[in-house]
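Q: Here's a sequence, model it:
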Amino acid sequence: MPRNQTNNGDLRTPIVFYSAKINEGIDGRDVAYEQVYATFAEVYNPSNKDITIANSISTKASYTVKMRDPLNAYQPSNKHYIEIRDPRLIGTKYQIIDIRPSFDERQFLTVVVGGAIDG
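A: As a prediction, the model looks like this:
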């Protein structure tokens, strides 16, 4: 039975990774986002497995993102945020819930995002 493999034509949605830091302001509670990496990805609704992972940390999974593994250029962290640059979602940043390498297709990473915050 053939696997459902991802190819370059599936990586159509631009995504941007951000780190967050406290903005130097009067009250010290403003958050500033700094872009740390950008790429194209396949974005789709989360699977039951991804929803279960998100529920274990009391967060609602919003999307599953499959991207090429950037290797040493960038390592995603659950301290980072993702903005999916789709016209329907632009301006919303999502927390990274889970990061896992794809063992079927070794050149890809799967990232589960949720907990939307407005950028």
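
Q: Could you use CA atoms for every contact and neighbour count after this?
A: OK.

Q: Now for the chain: which strand has the highest residue count?
A: With DSSP state E setting the assignment, residue counts place strand 31-44 as the longest strand in the chain.

Q: what element comes up after that strand heading to the C-terminus?
A: Sequence order places helix 48-56 as the next helix or strand after strand 31-44, per DSSP states H and E.

Q: who does that following helix touch, helix- and strand-wise?
A: strand 61-68, strand 92-101 (3 or more CA pairs under 8 Å, 6 or more residues apart in numbering; DSSP states H and E).

Q: Next, the structure of the following sequence, for comparison with the previous one:
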Amino acid sequence: MANKPTFEYQPPKVKTGDLRTPVEFYEYQANSGPEPGEKQDRLVHSCFAEVYSPSMKDRDVLNTVSTERAVTINIRDTKGEYLPSNKDYVLIDDYRYKDLMWNIVEVREDFANNAFITILLAVYGHGQE
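A: Sure thing, here's the model as predicted:
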């Protein structure tokens, strides 16, 4: 009798139950008057996310920018309803990140699984926008 190949189930790295922290994505525009800066324009997407410290791969990306703080988030893939852009800002609804507006540094789609999007966020250091 021939031996049958055995396959071991590999659970996904991220599960829906891991998405516990509310996040909101905002689109910003430059101020219309003579004053420099930006104003909060509109909420473009809100969802739940898994928030964690950046991995070594993420830290390599962060070496190119001056950051005060950084986190990585996983959100469910919106299937085109919302596409994260580095022009958007993110608010994380958690007491540890109160009053911080996060810039999107990098977006990584999972083409193999097509279930989640990984987003690297940072609060830029002084002198960068």
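
Q: After superposition, what is the TM-score?
A: After superposition, the two chains reach a TM-score (TM-score structural alignment, normalised by the length of structure 1) of 0.84; 115 aligned residues with a CA RMSD of 2.0 Å.

Q: Among the helices and strands packed on helix 48-56 of structure 1, show me which one is buried the most.
A: Across these, averaging neighbours per residue (mean count of other CA atoms under 10 Å) puts strand 61-68 on top, at a mean of 23.

Q: Contacts for that one, please.
A: Around strand 61-68 of structure 1, the neighbours that count as contacts under CA atoms under 8 Å, 6 or more residues apart in numbering are 11, 39-47, 50-51, 54-55, 97, 107-116.

Q: repeat that for 6 Å
A: With contacts defined as CA atoms under 6 Å, 6 or more residues apart in numbering, strand 61-68 of structure 1 is touched by 41-46, 51, 54, 107-114.

Q: on that earlier part again, chain center to the longest strand of structure 1, what's the gap?
A: From the chain centre to the centre of strand 31-44 of structure 1 is a distance of 7 Å (CA atoms, centre = their mean, to the nearest Å).

Q: now swap in stretch 34-45 of structure 2 and tell me
A: 19 Å.

Q: ok, now stretch 84-94 of structure 2?
A: Averaging C-alpha positions (CA atoms, centre = their mean) puts stretch 84-94 of structure 2 7 Å from its chain's average.

Q: One more: stretch 102-113 of structure 2?
A: Distance, centroid of stretch 102-113 of structure 2 to centroid of chain: 7 Å (CA atoms, centre = their mean).

Q: Kindly report the same for stretch 50-60 of structure 1.
A: Distance, centroid of stretch 50-60 of structure 1 to centroid of chain: 15 Å (CA atoms, centre = their mean).
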